[in-house]
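>>> fold the following for me, if possible:
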Amino acid sequence: MSNFSKTFSSTLGRKLIMCLTGLFLCAFLVVHLIGNLQLFANDGGYAFNKYAYFMTHFTPIKVISYLLYISIIVHTVWAIIITSKNKAARPVSYAVKGANGSIWSSRNMGILGTIIFLFVVIHMSNFWYKYHWGATPYVEYSTNLSTGETQAREITEAEYGKQYVTYVDNGIEVVKSKDLYKEVAFAFSNPIYSLFYVLAMAALAFHLLHGFQSAFQTLGWDNSKYKPLVNFLGIWIFSIAIPIGFALMPIYFFLFK
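Modelled structure (predicted):
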């Protein structure tokens, strides 16, 4: 076995892989949330559908998306491996949970991760898969460039022409696109799915509460110089702000759309 293989098959190596893939997924969460904030725009989905098209057709983003899929799989597989090895090394559980000073989230990363992985699978089947290969509806936006007023109408697949179209005709900007916004609104009209989404974001919050800070500990950045910043980002941004931002989406659509 080469030194490279030995490094990444060791306990430290496995933690390093978890650390790097986890931080990459954290970066994705920030970008994904910023893009999904377009859902709150009162424009009939115009901004969100443009964002969805850009994210699925801009080549650099497409390349990064494949890295994302790989990171999700690797992060999940290595989490299972680490959990299994930890259980094998300690077959008898602690008599008193938390007696070693660990917080609840750190002791239940496996359960939290399982909920999140299940959510990712369902989430991607509802939106990512349908957008690429499912029966996604189509919409045409007509914007008067002098007044800025936009009107939307549902169109057929034949009218759409199997490609995103934008052009200007007599001062009217016309955009034809797949209507992922309508798919989102339909999904979040289901109370069971909306509730599951919110609960998954709660699981994400607790997962990140431990995972984000643990990643920097693995990197050796948990000293007095970096720890205050890492704690602030880990708690207030990744464990509170980001999960709440995502959770507000199903709540907003279920209650107001």
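>>> okay, CA-based contacts and neighbour counts for the rest of this
Fine.
>>> okay, which residue is most central for the chain?
Nearest to the geometric centre of the chain sits Leu29, at 4.9 Å (Cα atoms, centre = their mean).
>>> quick check: which element contains it?
Element membership of Leu29 [criterion: DSSP states H and E] is helix 11-36.
>>> hmm, back to that, nearest residue to the residue nearest to the centre of the chain in space, ignoring adjacent ones along the chain?
Of all residues not flanking Leu29 in the chain, Ile242 sits nearest, at 7.6 Å (Cα to Cα, 6 or more residues apart in numbering).
>>> double-check that that neighbour belongs to a strand.
No: assignment of Ile242 by DSSP: H, G, I helix; E, B strand; the rest coil gives helix, placing it outside any strand.
>>> ok, it - contacts?
For Ile242, the contacting residues are 29-30, 33, by Cα atoms under 8 Å, 6 or more residues apart in numbering.
>>> of the residues you listed, closest to Asp169?
Leu33 (33.8 Å; Cα to Cα).
>>> next one: the closest one from Ser102, what distance?
Leu33 sits at a distance of 30 Å from Ser102 (criterion: Cα to Cα, to the nearest Å).
>>> which one's more surrounded, these two?
A side-by-side neighbour count of Leu33 and Ser102, using other Cα atoms under 10 Å, places Leu33 first with 14 against 11.
>>> make sure the more buried one is actually in contact with Gly245.
Yes: using Cα atoms under 8 Å, Leu33 is in contact with Gly245, at 7.1 Å.
>>> could you also give me the structure for this next sequence, so I can compare it with the first?
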Amino acid sequence: MNKLSNFYDSSVGKKVLMSLTGIFLCLFLVEHLLGNLLLFAGAETYDTYSEFLAHNVYLFIVMRFIELGLFASLFLHAFLGVLLWFKNRATRPQKYEKKKAPEDTLLASRITMITGSIVFIFLVIHLRTFFVPTRFGTEKFSPYQVVADAFQSAPYSFFYIIALIFLAYHLRHGFQSAFQTLGLRTKSYIKLLDAIAVIFWLLIPLGFATMPIYFLWFHN
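Predicted coordinates:
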């Protein structure tokens, strides 16, 4: 128990936990995108998919565990990110040592903190817009229509797309950093992981961006 506590208290331990929660959240993004692409199949298909997830007994139990894991991972990831950022600021070299500090690393840390904060705010608004009404709402309505109504609002759609740009920046640094922290970004796999990272931070945000674009400009 002491070893586990000491590991968590160390910067390395926090970075490892942050990396693992980040990878878990990335995997959820893939699943979430694939499910949401059914929006393009129409209201009946998407609503049937949503009803199946909500009312299948076994899936309902699995989904509740996944939800708990997601919320725990999200808040732990954000909490550790803030802790590490403040710790890095506290241990930042003095002025006469700054020339020796890796400027790219410091800049990446600042950008990751900023983009992460914006993405977190976006997620709170996103959950309030989509998750809360469909999960806790008392009225019966179409999940497809909830999405359509939200994205047919130009201010919300533009906000959503801008938030996705910040998400892309966050994923760009975080995806590579996670594998570096876990010791997997070795010479043997660095090119493969970098290629996957580029595909990931480009395609995932682009995939989500197609939805507000479709509902705002092309949906009748």
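>>> what about Glu31 of structure 2, distance to Ser117 of structure 2?
Distance from Glu31 of structure 2 to Ser117 of structure 2, by Cα to Cα: 23 Å.
>>> same question but for Ala41 of structure 2, I mixed them up
Relative to Ser117 of structure 2, Ala41 of structure 2 is positioned 33 Å away (Cα to Cα).
>>> and these two? Which one has more around it.
For Ala41 of structure 2 versus Ser117, neighbours defined as other Cα under 10 Å are more numerous around Ser117 (17 against 10).
>>> count the neighbours of Gly174 of structure 2 for me.
For Gly174 of structure 2, the count of nearby residues is 23 (other Cα under 10 Å).
>>> so what's it up against?
Neighbouring residues of Gly174 of structure 2 by Cα under 8 Å, 6+ apart: 19, 22, 112.
>>> which position in structure 1 pairs with it?
Aligning on TM-score structural alignment places Gly174 of structure 2 opposite Gly211 in structure 1.
>>> go on, Phe65 of structure 2?
Using TM-score structural alignment, Phe65 of structure 2 pairs with Val63 in structure 1.
>>> what does Ala195 of structure 2 give?
Match for Ala195 of structure 2 (TM-score structural alignment): Phe232.
>>> go through the helix or strand harbouring Ser65 of structure 1 and flag the buried ones.
Ser65 of structure 1 is part of helix 59-89, with elements assigned from DSSP H and E. Buried residues in helix 59-89 of structure 1, counted by 16 or more other Cα atoms under 10 Å: 68, 71-72, 74-76, 79, 82.
>>> turn the contacts of Gly174 of structure 2 into JSON lines, columns for neighbour count and distance to His55 of structure 2.
Output for the contacts of Gly174 of structure 2, formatted as JSON lines (neighbours: other Cα atoms under 10 Å; distance: Cα to Cα, whole Å):
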{"residue": "Ser19", "neighbour count": "22", "distance to His55 of structure 2": "33"}
{"residue": "Gly22", "neighbour count": "21", "distance to His55 of structure 2": "29"}
{"residue": "Thr112", "neighbour count": "22", "distance to His55 of structure 2": "38"}
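>>> and which of those residues is nearest Glu51 of structure 2?
Closest to Glu51 of structure 2, out of all of the contacts of Gly174 of structure 2 and judged by Cα to Cα, is Gly22, at 28.7 Å.
>>> contacts only, for the closest one.
Gly22 of structure 2 is in contact with 73, 77, 174-175, 178, counting by Cα under 8 Å, 6+ apart.
>>> part of a strand, is Gly101 of structure 1?
No: in this structure, Gly101 of structure 1 is coil, not part of a strand, as judged by three-state DSSP.
>>> measure it to Leu209 of structure 1 for me?
Distance, Gly101 of structure 1 to Leu209 of structure 1, using Cα to Cα: 15 Å.
>>> quick one, which of these two is more surrounded?
More crowded of Gly101 of structure 1 and Leu209, by other Cα under 10 Å: Leu209, with 23 against 7.
>>> tell me the contacts of the more buried one?
Neighbour list for Leu209 of structure 1: 105, 234-235, 238-239 [criterion: Cα under 8 Å, 6+ apart].
>>> in helices, which of the residues you listed appear?
Among those, the members found in helices (DSSP state H) are Ser105.
>>> would you turn the contacts of Leu209 of structure 1 into CSV with neighbour count and distance to Thr11 of structure 1?
Putting those into CSV (neighbours: other Cα under 10 Å; distance: Cα to Cα, whole Å) gives the following:
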residue, neighbour count, distance to Thr11 of structure 1
Ser105, 18, 21
Gly234, 21, 24
Ile235, 19, 26
Phe238, 25, 26
Ser239, 24, 26
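>>> farthest pair within the contacts of Leu209 of structure 1?
Pairwise distances across the contacts of Leu209 of structure 1 (Cα to Cα) peak at 14.0 Å, for the pair Ser105 and Phe238.
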